[in-house]
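Asks: A structural model of the following input is requested.
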Amino acid sequence: MSIPQSGGGPIENRAQLAEYLEAGCKPKADWRIGTEHEKFGYCRDSLKPLPYEGERSILAVLEALRDNHGWDPLTEGGNLIGLTKDGANISLEPGGQLELSGAPLETIHETCDEVNSHLAQVKDIADKIGVGFIGLGAAPQWMHEDMPLMPKGRYKLMDAYMQKVGTTGQIMMRRTCTVQVNLDFGSEADMVQKMRVALALQPVANALFGTSPFFENKLNGYKSWRGYVWQHLDAARTGMLPFVFDEGFGFEAWVEYALDVPMYFVYRDGKYIDALGQSFRDFMDGKLPALPGETPTLSDWADHLTTIFPEARLKKFIEMRGADGGPWRRLCALPAFWVGLMYDQGTLDAAWDMVKDWDAETREGLRQAAAKDGLKGEAGGLKLLDIARQAVALSDAGLKARARTGAGGLIPDETHFLDTLKESVESGQAQADEMLERYAGDWGGDLTRVYSDYSY
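Replies: Coordinates of the predicted model:
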């Protein structure tokens, strides 16, 4: 989840809302890659999730990162709830999932170095206190009552509201993890093309990166239980957004959509003020019940944009949100997949040609099929494995065209980061399929084996 936004002055006219998004336009030379990933912490002896406080806890990990690895603290209400360093942030998801929001970097080589450095730091601390970390799309064994709620005002508000607008919001908050990448755009037209390709192909990412076939200590019937969870969370702020494919879509259309997404909160003086279900349109008119007579700042607008959770999200950049959390190789593969598709114009055009004739029903059908059946899913006469094979090949071509070298020029491009995805499309199996085979095979139905086999 995002940290509170800052630095925005009063909104004096409605045009500023679209201008805020448009300010994200950058020349291609300034496009960057921001990778985020979440992971579950657990006690190695009991395999139970970490509490916030205690000898073996989230707080102990944060304090050790602060004291031993040079991270600066972020606090709320006197509680340490995050860290920052060199353009990156470490934050807490509602159930204590530890998230790295990486710095904006130029290449996948740098991104993977960042991920590796972070996981090495976390593992160094975890090993000393008897803790482990694992990246999966959903907690394979833990129950709702096992999960602590982190001491953040935003989460307290959201937790109570989630059950009023869907059936899986509290599951999402406490017991799911993702990996995502944030990418730039050069103009409104570039944003539109990237958003359309991003939304259309998020089901492919979900199928390729599905890692959550287990939940509450049993098979759940899905390759990505996390994907299922997001389908039933809150229809007002999730989904595949058919309007993005309408003629005339642009920054202003996103503003209209965002204004109609019910609010969660307003952040004032270090506190979250309950605005659950209220209207940002009313806020613009000074009629918000939570703050009568007040009008919003650009920081309030930026905060509101972080409470919208579609499969691809527009802020001053585009967030790719369709993938389950996973192991190290796949943490690097996710940004490589999308950078290859998005940052070379010829490849982006080819990706758009591949998806432009799909209708909303097909896109939604693929979304549902990806969560349920992974790479074996089908919808609208399309097979996800065939689409994934095409998409990975296009991404490979895009990364070759970028020709960003690594290891001092010894590695000619970033294509090797796709190797795990190439293996998946060649075999027709993603990690969820592998996990299911192990569960039925050498694990003998013992889900505790997932920790030894898949932890960092």
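Asks: C-alpha from now on. contacts and neighbour counts both.
Replies: OK.
Asks: Can you tell me the element Tyr52 falls in?
Replies: Here Tyr52 is covered by no helix or strand, with elements defined by DSSP states H and E.
Asks: Could I get the contacting residues of the closest residue to it other than its chain neighbours?
Replies: In space, and not counting its chain neighbours, Tyr52 is closest to Ile58: 4.9 Å by C-alpha to C-alpha, 6 or more residues apart in numbering. Going by C-alpha atoms under 8 Å, 6 or more residues apart in numbering, Ile58 touches Gly41, Leu50, Pro51, Tyr52, Gly96, Leu98.
Asks: Please give the structure of this sequence too, so both can be compared:
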Amino acid sequence: MTQLDASTRHDLRPIEDKAELAAYLATGCKPKDAWRIGTEHEKFGFLKDSLEPLPFAGERSIQAVLEGLSREFGWQRLEEDGNLVALKKDGASITLEPGGQFELSGAPLKTVQETCSEVTQHLKEVKAVSDPLGVGFIGLGAAPFWTREEMPRVPKGRYTIMRRYMPKVGGLGLDMMHRTATVQVNLDFASEEDMVKKFRTSLALQPIATALFANSPLTEGKPNGFRSWRAHIWTDTDPHRTGMLDFVFEEDFGFERYAEYMLDVPMYFLWRDGVYTDAAGLSFRDFLDGKLEAAPGQRPNIEDWKDHLSTAFPEVRLKTFLEMRGADSGSWGRICALPAFWVGLLYDEESLNGAWDLVKDWTAEERRALRPEAAKNGMAGEVGRIRIKETAAQVLDLSRAGLRRRAAMDAAGTDESGFLAPLADIVRTGESFACQLLRDVEEGADAEALFRAYAF
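Replies: Alright, predicted model coming up:
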């Protein structure tokens, strides 16, 4: 979330009843014909001549690229403390992650074709602005060569607070902030019952997505022992706001139960009048009671609740939509494959039922074990009776069938299932893109060769 424009903060009335928290989540319920697809992807900028990370400021910098996009393509500027840190246009936004990862948060669109066209247009615009600067961008799940200290530091108030807090609660939180990149898709639900079924199914299957999209096997130029180092990083970031959320599979799960979970997720900050106040580790429950140490006597409004919802990082996150968060960032085709994968599974009732039947008997222990197993071994991973490659093949078939039943056709009469092609290759070979990267390194490819081969 880009917390910059006060005009977008509408409901500043203090919350009077805890029930309002769950009621806000329930406002996301939409009829099926109003369901949309919101795709987000992050990428790393670099200087083509030196292959160093793109700095935040300067003649060749993150800010220079943002300035160019605003000037050449009509994106509206958003600033914080005099720094250009985001852009917005037509329901989409371009924002910055803490280490300068360049993120497109796409507009809510009806079809995978539309969201992929949006990605294509964005990458064309970024390239048009970046090429004259000698700047490139690459989509990988983690920075393959740069140390944490080499990464830029985006000067946003909430990131400053997080940088102080992260080392207190996990060993890899600063790496998560500065050296990882993801692609995710945000999807709608019709009702509380529909949300629960989609949440449970997609949460159980996130490790399968992690294995399919694994794309971060290198750290500082050397194999790190993982197919998805990004996914491994999340296992040692902050146990209070990450993970597989066992309670989602309990009988009483719904909007109210998720709100209760979020009340126990420690706060990061309080935002008032353009200023971030450090509230890291404090309790939103105390805030509701007017007892927040960082703001005595103040009570939260719904905008504060929206902010707080954005500070939990489970593998699936609930706002007024569901966010699929298990995948490494990647190339153009893999960016487009992720929304196709999840839309085929979750927006078609028959495929959703089939996917739920696959996972409904998995135990909490199996679900928890799949997460690190997918990070470590990718498509070759196994947990007891569950074999990731076999499950991925079954799930991909369900997704493909769901997309075909959706029958969302482009101008050529082609449905959305073609976007699954990169995943079909991975299921067939049992090798994610991480395996190709490792082969390249084993065969002597240096940084220059890898950036030349895989940059956008």
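Asks: Apart from its chain neighbours, what residue comes closest to Leu47 of the second structure?
Replies: Distances taken as C-alpha to C-alpha, 6+ apart put Val135 closest to Leu47 of the second structure, at 4.8 Å, once the chain neighbours are dropped.
Asks: brain fart, Leu25 of the second structure
Replies: Thr320 (5.0 Å).
Asks: give me the element the alignment partner in the first structure of the one you found is part of.
Replies: Under the alignment by TM-score structural alignment, Thr320 of the second structure pairs with Lys316 in the first structure. Lys316 of the first structure is part of no helix or strand when elements are defined by DSSP H and E.
Asks: contacting residues around the residue nearest to Leu47 of the second structure?
Replies: Gly45, Phe46, Leu47, Lys48, Leu54, Arg60.
Asks: Narrow the residues you listed to those in strands?
Replies: The members of these that map onto strands under DSSP state E are Gly45, Phe46, Leu47.
Asks: Name the nearest of the contacts of Val135 of the second structure relative to Glu150 of the second structure.
Replies: For those, the residue nearest Glu150 of the second structure by C-alpha to C-alpha is Leu54; the value is 9.8 Å.
Asks: Which residue in the first structure aligns with that closest one?
Replies: Aligned partner of Leu54 of the second structure by TM-score structural alignment: Leu50.
Asks: how much space is there between Arg153 of the second structure and Met177 of the second structure?
Replies: Arg153 of the second structure sits 10 Å away from Met177 of the second structure, going by C-alpha to C-alpha, to the nearest Å.
Asks: list residues touching both of those two?
Replies: Pro98, Gly99.
Asks: Do a quick rundown of the helices in the stretch 301-450 of the second structure.
Replies: 302-309, 332-346, 349-359, 364-377, 388-406, 421-429, 433-442, 447-454 (DSSP state H, counting those that start in this stretch).
Asks: Spatially nearest residue to the counterpart of Gly135 of the first structure in the second structure (excluding sequence neighbours)?
Replies: Matched by TM-score structural alignment, Gly135 of the first structure corresponds to Gly139 in the second structure. In space, and not counting its chain neighbours, Gly139 of the second structure is closest to Gly330: 4.3 Å by C-alpha to C-alpha, 6+ apart.
Asks: Could you identify the residue of the first structure that aligns with the one you found?
Replies: Aligned counterpart of Gly330 of the second structure in the first structure: Gly326 (TM-score structural alignment).
Asks: Please report how far the counterpart of Leu87 of the second structure in the first structure lies from Tyr454 of the first structure.
Replies: Leu87 of the second structure maps onto Leu83 in the first structure, with residues paired by TM-score structural alignment. Distance, Leu83 of the first structure to Tyr454 of the first structure, using C-alpha to C-alpha: 26 Å.
Asks: Let me know the helix or strand that the aligned residue in the first structure for Asp194 of the second structure is in.
Replies: Superposed on the first structure with TM-score structural alignment, Asp194 of the second structure falls opposite Asp190. Using DSSP H and E, Asp190 of the first structure sits in helix 188-209.
Asks: how about the strands of the stretch 1-150 of the first structure, start to end?
Replies: 33-43, 72-76, 79-85, 88-92, 98-101, 131-134 (DSSP state E, counting those that start in this stretch).
Asks: on that earlier part again, which one of Arg153 and Met177 of the second structure is surrounded by more residues?
Replies: Met177 (22 against 19; other C-alpha atoms under 10 Å).
Asks: Which strand or helix spans the equivalent of that one over in the first structure?
Replies: Counting by TM-score structural alignment, Met177 of the second structure lines up with Met173 in the first structure. For Met173 of the first structure, the element it lies in under DSSP H and E is helix 169-175.
Asks: Using neighbour counts, pick out the buried residues of stretch 184-198 of the first structure.
Replies: Using 16 or more other C-alpha atoms under 10 Å as the test for burial, stretch 184-198 of the first structure gives 184-186, 188, 190-198.
Asks: Name the residues that touch that stretch?
Replies: Under the contact criterion C-alpha under 8 Å, 6+ apart, stretch 184-198 of the first structure has outside partners 22, 24-28, 31-33, 244-245, 249-251, 312, 314, 316-318, 320, 342, 348, 351-352, 355.
Asks: List the residues that contact the match of Met177 of the second structure.
Replies: For Met173 of the first structure, the contact set (C-alpha under 8 Å, 6+ apart) comprises Glu93, Pro94, Gly95, Asp159.
Asks: again, only this time at 6 Å
Replies: Counting by C-alpha atoms under 6 Å, 6 or more residues apart in numbering, Met173 of the first structure touches Pro94.
Asks: how close does stretch 388-398 of the second structure sit to the first structure?
Replies: Following the fit onto the first structure, the mean deviation recorded for stretch 388-398 of the second structure is 0.5 Å by mean C-alpha distance after the TM-score superposition for the first structure.
Asks: Which part of the first structure matches that stretch?
Replies: Against the first structure, stretch 388-398 of the second structure falls on residues 384-394 (TM-score structural alignment).
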